[in-house]
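Structure for this input, please:
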Amino acid sequence: MARSTYHTGGCLCGHIRFEATGPALNPHTCSCQMCRKHTGALTAAWAEFSSDAIAWTGPGGQPATFRSSENSSRAFCGRCGSTIGAIDDAPTIALLLGTFDKPAKKDLMPTGHSFRSSRPKWWHVDIKADWA
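Below you'll find the predicted structure:
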């Protein structure tokens, strides 16, 4: 039985593409140093999915990875360099919302902001929920 595709997306050049099924888990923004360095932005916007809910569908297959911590690797396109997300050992894949073809879908809307204290004090994120 075929699974319904709820979300699609990919990198800038299209070499890495994905299909994510089911609702997004824990859509949030983050201002930790690792997310800032990975994206080049003051805040990264993420949605998580179980790794078995992700299919890599582009000609490049799975994205290239860089082991960024003891339990996670950052994913990117080896051709154009676009950041894609993070592949955790937990079996979770967190995809950056900017990589989705339709990031305005309701279940992708961030509900919290992690590491708010790591952001520059002049940078404001307007999300009510918060955690450290």
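
C-alpha only now, for contacts and for neighbours.
Noted.

and the end-to-end length of stretch 99-111?
Start-to-end span of stretch 99-111 (C-alpha to C-alpha, to the nearest Å) is 18 Å.

Quick check, central residue of the chain?
With distances taken as C-alpha atoms, centre = their mean, the residue of the chain nearest its centroid is Leu95 (2.1 Å).

what helix or strand is the nearest residue to that residue once chain neighbours are set aside on?
Nearest residue to Leu95 in three dimensions, chain neighbours excluded: Gly85, at 4.3 Å (C-alpha to C-alpha, 6 or more residues apart in numbering). Secondary structure assignment for Gly85, by DSSP states H and E: strand 83-88.

got it, and Pro27?
strand 25-30.

Pull out the buried positions in that strand.
Going by neighbour count (16 or more other C-alpha atoms under 10 Å), the buried part of strand 25-30 is Leu25, Asn26, Pro27, His28, Thr29, Cys30.

still on that earlier bit, what is the subsequent helix or strand relative to the strand holding Gly85?
Next along from strand 83-88, by DSSP H and E: strand 92-96.

which other helices and strands contact that next one?
Secondary-structure packing of strand 92-96 (3 or more C-alpha pairs under 8 Å, 6 or more residues apart in numbering; DSSP states H and E): strand 44-50, strand 83-88.

Proceed likewise with the subsequent sequence, for comparison:
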Amino acid sequence: MDVSVWTGGCLCGAIRFEARGTPGNPHTCACEDCRRHTGSPLTAWVDFPADQVQWVGPGGAPSRYRSSAQSTRAFCAQCGSTLGAIDDAPVVALLTGAFDASHAPALAPRDQSFVDGQPDWLAVALVVNTPAAR
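All right, here's what the predicted structure looks like:
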């Protein structure tokens, strides 16, 4: 799927985004901050340069919570949906589940962070370098 503008947003539709370019660093993370931010044992992310992400929905930019020395979590204050993290890099890391085309191969995780943080009962197998993952 060749997409140059990626769209997505929160559950209620108040917060919408457009991200331009190719999603970078598609990965999962099981660190404590990610687990608590999403309520899930594992989070899937992709990165975009901050200047390539625009908040275009009627709710404007998402609410933010400073979660660490280098990152601020983004969420919808109306419905509570988590959208991603606005890093100091400057990178915006968006949750793959928030994309309208969330099943697009370009969003498929190719790496894992903080694997030791995921529960023993969770087995995640990443498919790397397969036609579906490209």
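
that older thread, can you state the direction angle for the strand holding Pro27 of the first structure and strand 44-50?
In terms of direction (axes from the mean of the first three to the mean of the last three C-alpha atoms, to 10 degrees), strand 25-30 of the first structure departs from strand 44-50 by 160 degrees.

post-alignment, the strand holding Gly85 of the first structure versus the second structure, mean distance?
Taken over the aligned residues, the distance from strand 83-88 of the first structure to the second structure averages 0.4 Å (mean C-alpha distance after the TM-score superposition for the first structure).

Let's have the buried residues of strand 25-30 of the first structure in TSV, adding distance to Ser68 of the first structure.
Formatted as TSV, these follow (distance: C-alpha to C-alpha, whole Å):
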residue	distance to Ser68 of the first structure
Leu25	22
Asn26	21
Pro27	21
His28	19
Thr29	18
Cys30	16
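
Check the secondary structure at His37 of the second structure for me.
Following DSSP: H, G, I helix; E, B strand; the rest coil, the label given to His37 of the second structure is helix.

That one against Thr82, yeah?
Yes: taking contacts as C-alpha atoms under 8 Å, His37 of the second structure lies within contact range of Thr82: 7.2 Å.

shared neighbours, those two?
Common neighbours of His37 of the second structure and Thr82, counting by C-alpha atoms under 8 Å, 6 or more residues apart in numbering, are Arg73.

Settle it for me: which of the two has more neighbours?
Per other C-alpha atoms under 10 Å, whichever of His37 of the second structure and Thr82 has more neighbours is Thr82, with 24 against 20.

contacting residues for the residue nearest to Val115 of the second structure when sequence neighbours are not counted?
Nearest non-adjacent residue to Val115 of the second structure, counting by C-alpha to C-alpha, 6+ apart: Ala30, 5.9 Å away. For Ala30 of the second structure, the contact set (C-alpha under 8 Å, 6+ apart) comprises Pro41, Leu42, Thr43, Ser113, Phe114, Val115, Asp116, Gly117, Gln118.

Now restrict the residues you listed to buried residues only.
Here, 16+ other C-alpha under 10 Å leaves Pro41, Leu42, Thr43, Gln118 buried among the contacts of Ala30 of the second structure.

Count residues in the vicinity of Arg20 of the second structure, would you?
Using other C-alpha under 10 Å: Arg20 of the second structure sits among 18 other residues.

Just confirm it contacts Ser4, I think it does.
Yes: with contacts counted by C-alpha under 8 Å, Arg20 of the second structure reaches Ser4, the gap being 5.6 Å.
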